[in-house]
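Student: Next one to model:
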Amino acid sequence: MIAISDIHGNLNLFQMLLEKVFYTQHDILFLVGDLIEKGNMSLKTLRYIIELAKINEVYIVSGNHDTIWEDIKNQKDDENLLRYMILQKNSILNEMCYELSIEVNEKSDIKYIKKQIMKNFSCEIEWLEQLPHIIETQNFIFAHAGITSENLEEQDASKVMKNDAFLEQGLVFSKYVIVGHWPTANYGREKGCCNPIIKKEQKIISIDGENIIKTEGQLNALIINGNDVEVRINKRMWQGKRVS
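Tutor: The predicted model follows:
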């Protein structure tokens, strides 16, 4: 079992990491959210992962940045969405517009842009929409940012996808909870260190290496040896505004 979080559209580094850990079709790959946004290859990264999941055993949970589909389907907040696209140049939405030869600026018709994205990228949008928020195996729970208890059916999806400083909340679990979202360097265990943090007493493993966010960041892979292959997916979806 291999767990990777917060790829953020950095396809080249993701592929290099898979090669470095000798990833094969015999492994089980868990992607712990934030596949896209911030990097400059979000659309290619997404398509690569979609195809990878068709041929290999790959399980993916949604991160807060992966809910960009909500902004396209939402009939409100058009002005804020256009502002986001202008400010966040490295966005999958801008990459989609580039592929469609649509220019994005202050005068753009955002309703037209949303309509064209829905028409031409419906497969990618629908794939992101169906992602679960929590995946549970016999010994592990995968969630992008964290959970408040092991009663998974009662989790608030917005908090599962955005739960800052999860390690510092004093929570203890019976299964290991594997999360990304909050860069491990933020905990200050070792200044500037982006390596995963394993808290055995809490049974929490935090693996976000601040890839893309900072130049010294890295993309981490957590390798779990064993035969823990019974996977249960929590399909509870949350409809709401994207949590940035």
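Student: C-alpha from now on. contacts and neighbour counts both.
Tutor: OK.
Student: can you give me how far whichever helix in the chain runs longest is from the chain middle?
Tutor: Counting residues, the longest helix found in the chain (DSSP state H) is helix 42-55. Distance of helix 42-55 from its chain centroid, counting by CA atoms, centre = their mean, to the nearest Å, is 13 Å.
Student: same thing with stretch 109-125?
Tutor: Worked out by CA atoms, centre = their mean, stretch 109-125 lies 21 Å from the chain centre.
Student: next up, for comparison:
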Amino acid sequence: MEFETKVQFLTQPEHNRRTIVISDIHGHRAWLEKLLKKVDFSEKDILIIVGDMIEKGPESLNTIRYIMELCEKYTVYPMMGNVDLWRIQMLLTEDGSLDQELYETNERMRQYWKATFFQDFCREAGVSVKTPEEIPAAREAVVAKFQKELTFMKELPTILVTPAFTFVHGGLVHEKLEDNFHLPPFQLLKNDNFINQGKHFDKYVVVGHWPVCLYRSDIESSAPYISEEQKIIAIDGGCGIKRDDQLNALIIPDLYSEKTTWESVDDFPEAVVLEDQEAGASSINIRYYESELKILEPGPVFSLAEHIKTGYQLKIYNGFLEEPPVKGAPNTCWEYTDYQIPLKKGDRVSILQKTPEGTMVRKRGVTGWYYGKLEEAEK
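Tutor: So this is what the prediction gives:
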């Protein structure tokens, strides 16, 4: 089944009506509920969901149904993401040409993330898929049972246009808005590393898809990334994908104004800082696509390493190191920062990793190491 780019226009929203923008929920219904509660979402607000509602989390089907319920009760504009479209396309292609891909994708997702969108469907439909040969019958049963959910998803728009903002999951290919309207949707939905493409726009383009922690090479931050010069706002906090993920909400007080704030939620324990700490003199943010390391001095907790791409030397927590894929190859690491984060006594932080020689914490989206005392925070 072929899909076309769908453009929705919100040309005359009410002035001074708050808009909450969330992307990349990835099957984390509980996080979405928690975030909406945190920002006090109500019938007075507009909610925009910028795609990738499913996969990589525990409740894909329940997340879709919850969003459908929100659409019935509130002013909600759900949008298509690349993962959403690809799953729908595999399910609704009747000639069997994508059945093998559906089976293989479901198996990969199930092994890594334990739960999948298709698995949710199959379980509720009472069918089991253990071999590729069982896909056609399972797909037919799923399509028959879940017409309401599948129709909701296949009708999602690719681009949402408002007075001061344009919303699209991955990013626009062309700087002139209208030139994107006839492109295949996947070009707009899976548009990696959008900000670093150097495009500039007349009004802000709000995107998800590419986790914002990948945009800086010095400091790891999951806060929304705003390029005022390019007029781009990226909001994907890495929910369900990154080790220190969070779910972000961009808050727009008025869709006619460019002003924004933001909030976030995560599932990490919290603590209160008991001692001040200054920022470190230098730092690195190692991204997954450039994570090769040379171990200079192994240690029991931290090892001294050299980042091969930049030559930067750092102490790295051994728990984040990965063995070379083949003997003699460089070590790699999970995405990592050695940033010594500035903190003040009384600051509240999320605890990402405890070690005998320091604690990796996050404050207001920024991840770094703290070497002072902490006490558990009250919920």
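Student: which residue numbers in the second structure go with the longest helix of the first structure?
Tutor: Helix 42-55 of the first structure corresponds to residues 60-73 in the second structure, going by TM-score structural alignment.
Student: Please enumerate residues in contact with that stretch?
Tutor: 26-29, 43, 53-54, 76-78, 116-117, 120-121, 149, 152 (CA atoms under 8 Å, 6 or more residues apart in numbering).
Student: surely residue 352 of the second structure meets residue 363?
Tutor: No: assessed by CA atoms under 8 Å, residue 352 of the second structure is found out of contact with residue 363, at 10.6 Å.
Student: quick one: buried residues of the match of helix 42-55 of the first structure?
Tutor: 60-65, 67-68, 70 (16 or more other CA atoms under 10 Å).
Student: cool, and stretch 10-26 of the first structure?
Tutor: Applying 16+ other CA under 10 Å to stretch 10-26 of the first structure flags 10-11, 14, 17 as buried.
Student: Ok, stretch 251-262 of the second structure next?
Tutor: So, applying 16+ other CA under 10 Å, buried residues of stretch 251-262 of the second structure: 251-256, 262.
Student: What is the most widely separated pair among the residues you listed?
Tutor: 256 and 262 (17.4 Å; CA to CA).
Student: before we move on, back to that, reformat the buried residues of stretch 60-73 of the second structure as JSON lines; add distance to residue 143 of the second structure.
Tutor: Shown next, in JSON lines, are the buried residues of stretch 60-73 of the second structure (distance: CA to CA, whole Å):
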{"residue": "60", "distance to residue 143 of the second structure": "16"}
{"residue": "61", "distance to residue 143 of the second structure": "14"}
{"residue": "62", "distance to residue 143 of the second structure": "17"}
{"residue": "63", "distance to residue 143 of the second structure": "18"}
{"residue": "64", "distance to residue 143 of the second structure": "15"}
{"residue": "65", "distance to residue 143 of the second structure": "16"}
{"residue": "67", "distance to residue 143 of the second structure": "19"}
{"residue": "68", "distance to residue 143 of the second structure": "18"}
{"residue": "70", "distance to residue 143 of the second structure": "23"}
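Student: In the first structure, mark out all the strands, start to finish.
Tutor: 2-4, 28-32, 57-61, 134-137, 140-143, 176-179, 197-199, 204-206, 222-223, 231-234 (DSSP state E).
Student: Where in the second structure does the second one fall?
Tutor: Following TM-score structural alignment, the aligned partner range for strand 28-32 of the first structure in the second structure is 46-50.
Student: How about residues contacting the matching stretch?
Tutor: 17-24, 74-81, 167-169, 207-208.
Student: Now with 6 Å, please.
Tutor: 19-23, 75-79, 169 (CA atoms under 6 Å, 6 or more residues apart in numbering).
Student: the residue most distant from the middle of the second structure, which is it?
Tutor: residue 297 (34.9 Å; CA atoms, centre = their mean).
Student: ok, for it, nearest residue in space, not its chain neighbours?
Tutor: Spatial nearest neighbour of residue 297 of the second structure, chain neighbours left out: residue 304 (4.9 Å); criterion: CA to CA, 6 or more residues apart in numbering.
Student: For that neighbour, pull up the helix or strand it's in.
Tutor: strand 302-307 (DSSP states H and E).
Student: now for that strand, which elements pack on it?
Tutor: When contacts are defined as 3 or more CA pairs under 6 Å, 6 or more residues apart in numbering; DSSP states H and E, strand 302-307 of the second structure sits against strand 292-297, strand 313-317.
Student: whereabouts in the first structure does the first one align?
Tutor: Mapped onto the first structure with TM-score structural alignment as the criterion, strand 292-297 of the second structure occupies no residues.
Student: do the shortest one as well
Tutor: The alignment of strand 313-317 of the second structure onto the first structure (TM-score structural alignment) finds no residues at all.
Student: related to what we said a few turns ago, pipe the buried residues of stretch 10-26 of the first structure into CSV and attach distance to residue 160 of the first structure per row.
Tutor: Formatted as CSV, these follow (distance: CA to CA, whole Å):
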residue, distance to residue 160 of the first structure
10, 23
11, 25
14, 23
17, 26
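Student: which ones are touching residue 232 of the second structure?
Tutor: Residue 232 of the second structure touches 204-206, 226, counting by CA under 6 Å, 6+ apart.
Student: wait, which of those residues is closest to residue 97 of the second structure?
Tutor: residue 206 (34.1 Å).
Student: which one in the first structure is aligned with that closest one?
Tutor: Using TM-score structural alignment, the equivalent of residue 206 of the second structure in the first structure is residue 178.
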